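Engineer: no sequence for this one, just the structure:
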């Protein structure tokens, strides 16, 4: 057992089913990297599971998801049959939480299998998650959304689905447009579902005129790249406001996201 930033390294997950735990793992690219993992109720080493990767925003870390999402909520959705068992996990994007960039070479080596994918391999070995076919989705918030869109455009078809919440990182647009142009024909023919969301009360949009979500939507639309773009009434910039938003159908947005990923996996 070792300690990093007061985080205890877990090596045995048999008692972690139905919980969100925070731990660390060893990598070649970034040494020790903190991560979180949610394992579904009745998780078993004998079963395989789909994997949803969560990319936090600037100032966030491996504790962001657990701070705003209750394991009991996820457990209920799975136990009630609203959702199939799924593993949700994510790493700390950078030890400098204000400088996190998910498209850095080191993070690509952790999250992209063809670049080594150390965290992907860790999830497959430790949790039996994401190792069967195209069973890996990405869900990102704020700078995490910028990262999710980067992976969507740079590696078409690598992930089964992408959700980007509160994409306001305007400085990433030029490079993302270039990636999109470079892979345009593949993206137009690739059926990877992409869902973009921005809140009507997002402070970065309202007070700083950040246009990334709108301009990315326009770029995709003009180039006939299939996606959905939802403007969520009353939603502010925080991840919790996106997760806890209720749709017109009365469904919590967090569940809607996970069902979106589920449908996308099952259609591939």
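Structural biologist: Thanks, I have it. Keep in mind that this is a model prediction, so the values were computed, not measured.
Engineer: hey, let's count contacts and neighbours off CA atoms from now on
Structural biologist: Will do.
Engineer: which residues sit in contact with the residue most central in space within the chain?
Structural biologist: Centroid-nearest residue in the chain, with CA atoms, centre = their mean: residue 139, separated by 2.3 Å. With contact set as CA atoms under 8 Å, 6 or more residues apart in numbering, residue 139 has these partners: 52-55, 145, 148, 162-165.
Engineer: ok, these vs residue 177, which is closest?
Structural biologist: Comparing the contacts of residue 139 against residue 177 with CA to CA places residue 148 closest, at 13.9 Å.
Engineer: Please name the nearest non-neighbouring residue to that closest one.
Structural biologist: residue 140 (5.6 Å; CA to CA, 6 or more residues apart in numbering).
Engineer: neighbours around the one you found, how many?
Structural biologist: Counted with other CA atoms under 10 Å, the neighbours of residue 140 add up to 26.
Engineer: just the helices in the stretch 1-150 of the chain please.
Structural biologist: 64-68, 71-79, 105-111, 118-127, 143-154 (DSSP state H, counting those that start in this stretch).
Engineer: tell me what the longest helix along the chain is packed against?
Structural biologist: Counting residues, the longest helix found in the chain (DSSP state H) is helix 253-266. With contacts taken as 3 or more CA pairs under 8 Å, 6 or more residues apart in numbering; DSSP states H and E, helix 253-266 sits against strand 161-165, helix 239-243.
Engineer: Nearest approach to residue 78 belongs to which of those?
Structural biologist: Of all these, helix 239-243 comes closest under CA to CA, at 16.9 Å.
Engineer: Put this next to the first one:
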């Protein structure tokens, strides 16, 4: 029942009604419609095939990374906050690692990625097969308020997802880079998210290109800014990768479709990946599997 309730929250069914309480201050984009009838376009197709057999199975014959929960001081919120962290196999403070920040959906928290997607299993397998670069993954709580638990009417807490931009830039990243052996430049820093977190990743990543060079939105939610406010052709030249993906059975598909169409008109390079899924964990798991393989970091740029 716990899993079902969280899935329903992540799916944003209640957002078929317009949000009643948009964030204050530095106003977010105007409310966008959530669920809409699905109308598929000619290029709404997979960019990659189905993953191979065993891609998401934990293997006993390979080295494994470490998944742990840590805390950090948030000046933005005024509390100590939690964050889940994955360090790759054979992590060593003597080496520098690129970083990936993964953001959860409106009904989730810092544990959602590990519970629904198991990125540690997928990345362990990919690293062992030399299909992904060893990296550190940080999974913070994107609800920047003192009570950041996903309880009650989670849609009332939507303003806290906008506030998280400051927490991420001013508190999370500095705390991480003082504690872990990471590269500290934009070329080695990626951000992605699912649903509400997908909107955050696009808003914060594309809005702070001095901080992130690799950006991905999975099944992005209505908090996503309007396309023309997200990225200009001039700014796009700073990107190493822009990834958009969604399921063709997802009522939120139109949000990603709109941004994809804008990018095509503006001739902005990006990856567009549409699969036979809904607003569900199988979509995000497969998106993550292919997305992290594109994060070549210092080894090169561009899609694999």
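Structural biologist: Yep, that arrived. None of these values were measured; they are calculated from a predicted model.
Engineer: returning to what we had before: mind checking which of the helices of the stretch 1-150 of structure 1 is nearest residue 232 of structure 1?
Structural biologist: helix 143-154 (15.6 Å).
Engineer: list the buried ones in that closest one?
Structural biologist: Residues of helix 143-154 of structure 1 classed as buried: 143-154 (neighbour count, 16 or more other CA atoms under 10 Å).
Engineer: now do stretch 25-34 of structure 1
Structural biologist: Residues of stretch 25-34 of structure 1 classed as buried by neighbour count (16+ other CA under 10 Å): 25, 27, 33-34.
Engineer: repeat for stretch 227-242 of structure 1
Structural biologist: 229, 232, 235-242.
Engineer: Quickly check these for the two that are furthest apart.
Structural biologist: Top of the distance list for those (CA to CA): 229 and 240, 19.0 Å.
Engineer: Now do the buried residues in stretch 92-100 of structure 2.
Structural biologist: For stretch 92-100 of structure 2, by 16+ other CA under 10 Å, it's 96-100.
Engineer: Those residues in strands, which ones?
Structural biologist: Residues of the buried residues of stretch 92-100 of structure 2 located in strands (DSSP state E): 99-100.
Engineer: Save the buried residues of stretch 92-100 of structure 2 as TSV, and put in distance to residue 178 of structure 2 too.
Structural biologist: Listed next are these as TSV, based on distance: CA to CA, whole Å:
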residue	distance to residue 178 of structure 2
96	12
97	13
98	14
99	13
100	16
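Engineer: If we only consider the buried residues of stretch 92-100 of structure 2, which is nearest to residue 122 of structure 2?
Structural biologist: Using CA to CA, those come closest to residue 122 of structure 2 at residue 100, 14.0 Å.
Engineer: From residue 153 of structure 1, how far out is the counterpart of the closest one in structure 1?
Structural biologist: In structure 1, residue 100 of structure 2 lines up with residue 52, judged by TM-score structural alignment. For residue 52 of structure 1, the distance to residue 153 of structure 1 equals 18 Å [CA to CA, to the nearest Å].
Engineer: Ok, residue 106 of structure 1 next?
Structural biologist: 18 Å.
Engineer: so residue 63 of structure 1 makes contact with residue 36?
Structural biologist: Yes: between residue 63 of structure 1 and residue 36 there is a contact at 6.9 Å, judged by CA atoms under 8 Å.
Engineer: Which one's more surrounded, these two?
Structural biologist: With neighbours defined as other CA under 10 Å, residue 63 of structure 1 and residue 36 compare such that residue 36 has more, 21 against 18.
Engineer: so what corresponds to the more buried one in structure 2?
Structural biologist: Checking TM-score structural alignment: residue 36 of structure 1 goes with residue 84.
Engineer: count of residues packed around the residue nearest to that match when sequence neighbours are not counted?
Structural biologist: The shortest distance from residue 84 of structure 2 to any non-neighbouring residue, by CA to CA, 6+ apart, is to residue 69 (4.5 Å). Applying other CA under 10 Å, we find 14 residues neighbouring residue 69 of structure 2.
Engineer: Tell me if I'm right that residue 61 of structure 1 and residue 99 touch.
Structural biologist: No: if you go by CA under 8 Å, residue 61 of structure 1 and residue 99 don't touch, sitting 11.5 Å apart.
Engineer: For residue 246 of structure 2, what is the corresponding residue in structure 1?
Structural biologist: Residue mapping for residue 246 of structure 2 onto structure 1 gives residue 198, with TM-score structural alignment as the criterion.
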